[in-house]
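>>> Got a predicted structure plus its sequence, pasted below:
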Amino acid sequence: MTLTKGQRHRAILDLVNHGAVHTQQEIAEALARRGLRTTQATISRDIQELGLVRSGAGYRSAAALVRELVLSVEVVAPMAVIRTPPGTANLVARRIDEAALPGVAGTVAGDDTIIAVLRRPGPARRSRSCWRMSGDKLVLAYSGGLDTSVAIRWLKDKGWDVIAFTVDLGEKKDLDAIQARALKTGASAAYVADGRAPFLQLFVWPSLQAGAVYEKEYPLATALGRPLIAAMMVEVARREGASAIAHGCTGKGNDQVRFDVATAALAPELKVVAPVREWGMNRDDEIEYANKHGIEVPATVLSPYSTDENLWGRSIEAGVLEDPWAEPPSDVYAWTRDPRECRDEAAYIEVGFKLGLPVSLDGEAVDPLQLVTALNRIGGENGVGRIDHLENRLIGIKSREIYEAPAAVLLLQAHQALEDITLPKEVARFKDTVAQQWAQMVYDGLWFSPLRDALYAFVAETQRHVTGDVRLKLFKGSSRVVGRKSPAQLYQHSLATYGKGDAFDQSAAAGFIKLWGMGVRTAAQVQGRLQDRELKGLLGDVKRLAP
């Protein structure tokens, strides 16, 4: 398999971060075992470009090696005294000088001690965790909003080299402007990634097959996006040799758990930094901080609501919505039309499924992105997909959330209808339990867990015959299933009909009922408790008529 340079670099960093490789030959052999062929000369250039260094434990990234070798840092302005194991101070000092940190004028190294001359003095402190002055890289989940824009400057002031990462999950944002804003605010680099296809295929579709809806209301839009963002951030962190990731989540929401736990599962060596949990600023304080430091304040901060959106749905909270008695005002909604303003004629759509996954719309094959985009538009035009949910957050508080999820509502409804006609009764009933567990798992941030693997093994088995078509009727805010069919359907007309063609042997019913009721009959005959119940008053005054 021929690799691009970026793919080769990621593979080498993965080897370095997860195993001991001591020579270039070992790296080449390890890559070959993965089916990746390259020359030793190419590997030599890659090692130099990646800034890898060889230690007794094998090749390491410079940042990782420095973190291991720094035992303590004591800042005594305008200098910092850095302690290392014997014989390693020169190596660490060289890496500090190569990093060209803006806060460090230069270093002098002995055997196990480095004196770093600081350009900006700071208060004396002693802590190994203070080694952020080394310019360690940190990948920040950057939305372009107030919290994460302020976070860039705040993290830089703490000594981090901030790399901004933004992923497109269908938010319809100006990604070029967000990327430029990140660099203008102080990020040393800014990544933008298109995550729409993997979001639908790897996260939304398995959850659709599972029938996952949290507390019978929430289709889990935001909850499904977070593990993907975390996974992409981990990949960027490894590519950049970063030692931490950061997010803009508060200390009272669910997303902090999702980011932190996903990172712990995928890259336990990475530190997770949550500025909003630490800095003690409220919204007004953040605006003041931004103005003081010349940070562009997005216009969205003027909105009374906090929103998040991706292809699977849009969530809205805060403002008047914090009163659970208050009806959501019309300006809350952006995707769905007021049902009173929808057209007077019903709209019909047909969704085709194969193995539990939607593959067509109105008889035409479509890819996941085309399908979800079209259903969000069609559903929204007909007022479908509005959800007002009083939900139980993971951390123990109740929260009022408004959701708009036209495509999610329609596809979950259609998928359930197709399962109703194809799954055996016992499988369908147990799958309801699995669906609830899946929804709880996603909501609680446990996507990357053995539980998900185990649950999906069951879900995938149930979808082998979930192939067919479902017809839905959309009218003024409602959607109803009005037709379903499958080549593997368990509904058989000859068994269900009461008319011509009835093939059901009704004479078999008597024997079945006798066996079915055997336990109740035996209990009544032996113990008599059921017969002893007071039943005399049930009839009341009745009228008897005889010929």
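In hand now; what should we look at?
>>> drop to CA atoms for contacts and neighbour counts, all remaining ones
Will do.
>>> so what's Val427 closest to, chain neighbours aside?
What sits nearest to Val427 in space, not counting adjacent residues and going by Cα to Cα, 6 or more residues apart in numbering, is Thr462, at 7.6 Å.
>>> What residues of the helix or strand harbouring that neighbour count as buried?
Taking DSSP states H and E as the criterion, Thr462 maps to helix 450-462. For helix 450-462, a neighbour-count test (16 or more other Cα atoms under 10 Å) marks Leu455, Tyr456, Val459, Thr462 as buried.
>>> then this one, side by side with the first:
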Amino acid sequence: TKTPSPALSPATAAQVRVVHYTMKTDSRHRELTPPIPDAMSSKGSVVLAYSGGLDTSCILVWPKEKGYDVTTYLANIGQKEDFKEARKKALKLGAKKVFIEDVSREFVEEFIWPAIQSSALYEDCYLLGTSLTRPCIAGKKVEVVQREGAKYVSHSATGKGNDQVRFELICYSTPWRMPEFYNWFKGRSDLMEYAKQHGIPILVTPKNLWSMDKYLMHISYEAGILENPKNQVPPGLYTKIQDPAKAPNTPDILKIQFKKGVPVKVTNVKDGTTHQTSSELFVYLNEVAGKHGVGCIAIARGIYQTPGGTILYHAHLDIKVFTTDREVHKTKQGLGLKLADPECEIVCPCIAKSQEPAEGKVQVLVLKDQVYILGWESPLSLYSEELVSMNVQGDYELIDDTGFININSLRLKEYHRLQSKVTAR
């Protein structure tokens, strides 16, 4: 959702090639011995976006066997992870260097907050999670590439998903795709066998073939039985949130303060706890929402948990309804659909402009997988109690309604007149 800084210069971009693989659904099992290096494998240094999971662990080992020096880059975006162990594992598997970059603050302020401002929902139900992290990860990776003078960049996104596009548009020149790799590894079963033969420790098992993404904002599980939409959420996948059936019966009440559509303060009404810094605020909302089982959806292909983001989505919806003009709101809704597209550089300033009056406090109750709006207040509210009240007329001419109704009824009268002609035939 932003141009990486510093961006690749044309000269640098010409030297960068993207190495990745495309998975196929055919999972034929066979002995996976390392392919023999060939003439097209010009040796050089590769910077790999590394997570330590099944895909990136295999991809770390494979280029190394082909004769490349592999530098791994791991982004800390607020996920709970043992980064020391991740570094140790990468070095053990043959990484020449390991970079761990903390981008959690940038992720919250430059990616999550614009997503909240825009009320961005994919397919009307999914709060953007993975798609927001990719440009944040890739932008910092470009800086590592430049510092190290690497010739190639690599990622583990499959050829079936959107991630390959997100990663490669950040540092795109001429994609170098390797059929030798994706023809060898037909699916996750082949990757597991390769990991077994090469002593690569992984958490994935034949019964739990999950592909998982976990970051400050969300966690997602895909693949395995989740690819069949009729299957329910396996109990063990409630990780970022509590199973709603086991959530407490006592609610939490929060007061969330917004300025220009961005949360700047969260207060727990019961105990007075206050959080104001961006990362601290979001971590606390994750904690409260997670405790109450808020923010889990199941859509085709996967399970997605976005606890704190779900609270903010509902609270922001309420404050903007009363502070933003209706037509401006409609325009922003259309722009919000483009937030994760390359055109976001143009879209984001427009969304930010629409959010200038979105200021005030929203009180929410969080309980049993639900977020309830209790009340709100805003110094910039467009709401007029006198105008809407049924107890007083206020500064409003009731006779004006007649003209409004007559004009709007014209299309209905004309429609029924034509319908009567059709029926009479």
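That came through, no problem. None of these values were measured; they are calculated from a predicted model.
>>> Tell me the counterpart of the residue nearest to Val427 of structure 1 in structure 2.
When structure 2 is aligned by TM-score structural alignment, Thr462 of structure 1 is paired with Ser354.
>>> Now do the same contact list for its match.
Residues near Ser354 of structure 2 by Cα atoms under 8 Å, 6 or more residues apart in numbering: Thr324, Val328, His329, Lys332.
>>> Repeat the analysis, applying 10 Å as the threshold.
For Ser354 of structure 2, the contacting residues are 117-118, 260-261, 320, 323-325, 328-329, 331-332, 348, by Cα atoms under 10 Å, 6 or more residues apart in numbering.
>>> of those residues, which stay in contact in structure 1?
Here is what carries over to structure 1 from the contacts of Ser354 of structure 2, by both residues aligned by TM-score structural alignment, their matches' Cα atoms under 10 Å: Gln117, Ser118, Lys260, Gly261, Lys320, Thr323, Thr324, Asp325, Val328, His329, Lys332, Cys348.
>>> In helices, which of these fall?
Under the assignment DSSP state H, the kept ones among the contacts of Ser354 of structure 2 contribute Gln117, Ser118, Lys320, Val328, His329, Lys332, Cys348 to helices.
>>> Residue in structure 1 paired with the fourth one?
Matched by TM-score structural alignment, Val328 of structure 2 corresponds to Val427 in structure 1.
>>> So what's the residue count around its match?
By other Cα atoms under 10 Å, 12 other residues sit near Val427 of structure 1.
>>> where do the helices sit along the stretch 401-547 of structure 1?
406-422, 425-443, 450-462, 493-496, 509-516, 518-526 (DSSP state H, counting those that start in this stretch).
>>> cool, the stretch 101-250 of structure 1 as well?
Counting by DSSP H, counting those that start in this stretch, the helices of the stretch 101-250 of structure 1 are 146-157, 175-185, 196-198, 205-210, 221-240.
>>> among those helices, which is nearest Gln24 of structure 1?
Nearest of those to Gln24 of structure 1, taken as Cα to Cα: helix 221-240 at 18.8 Å.
>>> Where in structure 2 does that closest one align, residue-wise?
The aligned range for helix 221-240 of structure 1 in structure 2 is 129-148, by TM-score structural alignment.
>>> Just the buried positions in that stretch, please.
Buried-residue list, stretch 129-148 of structure 2, by 16+ other Cα under 10 Å: 129-145.
>>> what's the offset of that stretch from the middle of its chain?
The chain centroid and the centroid of stretch 129-148 of structure 2 are separated by 14 Å, computed with Cα atoms, centre = their mean, to the nearest Å.
>>> Now tabulate the kept ones among the contacts of Ser354 of structure 2 in TSV and tack on distance to Gln419 of structure 2.
Formatted as TSV, the kept ones among the contacts of Ser354 of structure 2 follow (distance: Cα to Cα, whole Å):
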residue	distance to Gln419 of structure 2
Gln117	45
Ser118	42
Lys260	49
Gly261	47
Lys320	41
Thr323	42
Thr324	40
Asp325	37
Val328	36
His329	35
Lys332	37
Cys348	46
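>>> Glu341 of structure 1 corresponds to which position in structure 2?
Glu341 of structure 1 maps onto Lys246 in structure 2, by TM-score structural alignment.
>>> Can you verify my assumption that that match contacts Gly290?
No: the pair Lys246 of structure 2 / Gly290 is not scored as a contact, 11.3 Å apart, by Cα atoms under 10 Å.
>>> Who has more neighbours out of those two?
In this view Lys246 of structure 2 and Gly290 are compared by other Cα under 10 Å, and Gly290 has more residues nearby, 25 against 11.
>>> who's in contact with the more buried one?
By Cα under 10 Å, 6+ apart, Gly290 of structure 2 lies in contact with 238-244, 247, 284, 296, 305-308, 369.
>>> among the residues you listed, which ones are buried?
By 16+ other Cα under 10 Å, the contacts of Gly290 of structure 2 give 238, 240-244, 247, 284, 296, 305-308, 369 as buried.
>>> Just want the most central residue of structure 2.
Closest residue to the average C-alpha location of structure 2: Gly129 at 1.5 Å, with Cα atoms, centre = their mean.
>>> How about that one: what's its closest non-neighbour residue?
Leaving aside its sequence neighbours, Gly129 of structure 2 sits nearest to His218 (Cα to Cα, 6+ apart; 5.8 Å).
>>> To which residue of structure 1 is that neighbour aligned?
Checking TM-score structural alignment: His218 of structure 2 goes with Gly313.
>>> show me where the stretch 251-400 of structure 1 has helices.
255-266, 275-278, 283-292, 368-381.
>>> Just put the ones you listed in JSON lines and tack on distance to Ile12 of structure 1.
Shown next, in JSON lines, are these (distance: least, Cα to Cα, whole Å):
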{"stretch": "helix 255-266", "distance to Ile12 of structure 1": "17"}
{"stretch": "helix 275-278", "distance to Ile12 of structure 1": "31"}
{"stretch": "helix 283-292", "distance to Ile12 of structure 1": "39"}
{"stretch": "helix 368-381", "distance to Ile12 of structure 1": "33"}
